[in-house]
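**Q** curious how this folds, go ahead:
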Amino acid sequence: MRKPVVVFTDTEDLDPDPGVRLLSDAGFEVRTVGSRDPDRIAAVAADASALIVGYAPVGAALMDRLPRVRILATMSAGYDMIDTAEAGRRGLWVTNLPDAATEDVAVHALACALSLVRDLPRADATVRAGGWNAEFAAPADGTPLPRRAGELTLGLIGFGRIARKLAVLAAPVFGDVAAFDPHADPALWPEGVARYESAEALAAATDVLSLHLPLTPGTQGLVDARLLGRMRPGGFLVNVARGELVHRDALVEAVDTGRLAGAALDVFPVEPPPADDPLLRHPRIRLSPHSAYLSGASRRAYVCKPAENILAWYRTGRPLTPVVEPTR
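**A** Purely as a prediction, here's the structure:
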């Protein structure tokens, strides 16, 4: 009897072997493409029943070339790389990983926020340049002193698992924690987190704004000049969600003009950012390489949990964490 085929598309820095072993031990033939190129994916996965997707775009054109695929399992909480409406129309399942790295991303966001508030990169640079406390406390360019977190409000746009975890971690540190999410379940809204009815109202009450929402047509470019202009002067932006949520030029201008004191970005509209991207050269914008999710535990979960979704679907007809169910 012919084995069912599962194909990993692009795994980036992840090692697919633990997921491959899970599926192989269950009787699947497993292949890896190692690319986002649709031609290479189509060539390797032409007879596949399931696709495990990193960041490779999967739209109608690629689906046309994969007629046997019945399930698309992402290796992330986000699933904007897949045309979910088209998948649903074709009777395909789409799954994601809602909690594979919740703690890791929440801790990374908190670390970014505190690094900005306490101005740790400048402190590090001062010591390496031969300076000490006096130079840090009274810099020649007039940079303000670090701020006391207990006097600041942390605002969260999006209030899913990661943001709720961040709220718990941040509550003892920041003076106030507030959030906006029109889709959040009120029953899961923790005591002590102020609830705002719009992103604009939240921004106006916020010193550190952290983004925790998916990329959709409605959220793309949400953080624009208008929203940044609503924030308290000297505030900070943290983005560990999706790069396209933020209008890049508006962010650079807000920092250049002093409206914002800085930003920390783990995600970018183009990854990795091109050499001429102004974000790479900006001294008050701190960058990390889309690594907020990364730990030893999450590295394994990101390849094993999609495999577990496929195993559950194959054995029971339903995956563990679906975000799209077939409409036919």
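
**Q** going by C-alpha atoms from here, please, whenever you check contacts or count neighbours.
**A** Fine.

**Q** could I get the contacting residues of the residue sitting nearest the centre point of the chain?
**A** Nearest to the mean C-alpha position of the chain, by CA atoms, centre = their mean, lies residue 241 at 2.9 Å. Applying CA atoms under 8 Å, 6 or more residues apart in numbering to residue 241 gives the contacts 211, 212, 213, 214, 266, 267.

**Q** work out for me the element it sits within.
**A** Take DSSP states H and E as the rule and residue 241 turns out to sit in neither a helix nor a strand.

**Q** distance of it relative to residue 89?
**A** Taking CA to CA, to the nearest Å as the measure, residue 241 falls 27 Å from residue 89.

**Q** repeat that for residue 169.
**A** Residue 169 is 41 Å from residue 89, by CA to CA.

**Q** got it, and residue 81?
**A** With CA to CA as the criterion, residue 81 and residue 89 are 17 Å apart.

**Q** ok, residue 98 next?
**A** 23 Å.

**Q** so between these two, which is more surrounded?
**A** residue 98 (17 against 12; other CA atoms under 10 Å).

**Q** contacting residues around the nearest residue to that one once chain neighbours are set aside?
**A** Excluding the flanking residues, the one nearest residue 98 by CA to CA, 6 or more residues apart in numbering is residue 77, at 4.8 Å. The contact partners of residue 77, by CA under 8 Å, 6+ apart, come to 96, 97, 98, 99, 100.

**Q** another sequence for comparison is provided below:
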Amino acid sequence: MKPTVLVTDYAWPDLEVERRFLDAEFLVARTGEREELLELAPAADAILTCWKTVDASVLDAATRCVTVGRYGVGLDNIDVAHATALGIVVSNVPDFCGDEVADTTLLLVLALARRLGPLSADVRAGGWDNRAGGTPVRLRGKKILLVGLGGIARRVVPRVRALGMQVLAFRSGGGSGGPPDGVRVVGDLAEGLAEADVVSLHCPLTPRTRGMIGARELSMMKSGAYLVNTSRGALVDTEALVRALDGGDIAGAGLDVTDPEPLPAGHRLRDHPLVVLTPHVGFYSDGSTAELAEKAARNVAEVLRGGRPANVVNPEVFQIPALRMEEAR
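**A** This is a model prediction of the structure:
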């Protein structure tokens, strides 16, 4: 009898890649909301999830489940601690979209500096004003602060250095090893915020990093500086950002992620003249999604075969003797 894999949600047209690597029956949620997942979870031997929340109540309902695989890097939508207590292996895919997110970071930096949003809007509205949105900014010689120095931030470094930018970094707790050539690590976040012309966030969302850019931090930035976020929306206090933009405390923001996500209709950030906004698309390309689907499926398949997946988030679960796995659940 084939195992059943519950798929809460996915961001590509179909599950053909997953079906090639998982010999299983697929149970695909329609909405992925908690009420539906609670109904479907008891039939699941494994769960694959992209953005939908797999919380303690869903895990408790999934009495047959031995593994939860994340389509992606971040784990803020999975209760990893509870999964570990239940003996459920949690896996992710930390290395599938580094180039795409780094490219998106560069895109947002350039769009802000070159005033792409207001210039494009003016032309589409019938205008032809090269001063629409103000004077573009020369990036050569400007300083960018990378908050976090993990794999994606390290990919950003050669891209922005190619523009002639100076690179600062603040280690937020992520990343290891020495800084890349040409990167100066600052001692604390306040120092970097005060010095940077662009602040770019590259941190996981944890209780410690949630809201790490709030009113206080925004007030430390230069009035001509830009904030770029391609990581997690909740790293930034959204309402504090709106106030900073409206008050002229910073010059603009480039956001691929927001809090909440999506932003409700009519939210100030949706049509703010100083904001470049994209719909959490930084990870997305023809190559990255195929790679993501394959690696996430392989992780789940390996656990279902009784093995250890390539990327284990909670390796301590393997210290539970096999005969105790059911007792832990």
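
**Q** and the residue nearest to the centre of the first structure, what pairs with it in the second structure?
**A** Mapped onto the second structure by TM-score structural alignment, residue 241 of the first structure lines up with residue 231.

**Q** helix, strand, or coil at residue 48 of the second structure?
**A** Secondary structure, DSSP: H, G, I helix; E, B strand; the rest coil: residue 48 of the second structure is strand.

**Q** tell me the spacing between it and residue 54 of the second structure.
**A** For residue 48 of the second structure, the distance to residue 54 of the second structure - CA to CA - is 10 Å.

**Q** which residues in the stretch 151-300 of the first structure form helices?
**A** Secondary structure of the stretch 151-300 of the first structure by DSSP state H, counting those that start in this stretch: the helices cover 161-170, 199-204, 225-230, 248-256, 296-316.

**Q** dump those to CSV, plus mean neighbour count and distance to residue 72 of the first structure.
**A** Shown next, in CSV, are the helices of the stretch 151-300 of the first structure (neighbours: other CA atoms under 10 Å; distance: least, CA to CA, whole Å):
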stretch, mean neighbour count, distance to residue 72 of the first structure
helix 161-170, 20, 22
helix 199-204, 20, 32
helix 225-230, 18, 35
helix 248-256, 19, 31
helix 296-316, 20, 9
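
**Q** can you put these in TSV and add distance to residue 137 of the first structure?
**A** Formatted as TSV, those follow (distance: least, CA to CA, whole Å):
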stretch	distance to residue 137 of the first structure
helix 161-170	26
helix 199-204	29
helix 225-230	28
helix 248-256	21
helix 296-316	38
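
**Q** which among those helices is found nearest to residue 16 of the first structure?
**A** When the helices of the stretch 151-300 of the first structure are compared by CA to CA, helix 296-316 sits nearest residue 16 of the first structure, at 5.6 Å.

**Q** and that closest one, how far out from the chain's middle?
**A** 19 Å (CA atoms, centre = their mean, to the nearest Å).

**Q** mean per-residue distance, that helix to the second structure?
**A** For helix 296-316 of the first structure, the mean deviation from the second structure after alignment is 1.8 Å (mean CA distance after the TM-score superposition for the first structure).

**Q** the helix or strand following that helix vs the second structure - mean distance after superposition?
**A** Heading C-terminal from helix 296-316 of the first structure, the first helix or strand you meet, by DSSP H and E, is strand 322-324. Comparison of strand 322-324 of the first structure with the second structure after fitting gives an average deviation of 1.4 Å (mean CA distance after the TM-score superposition for the first structure).
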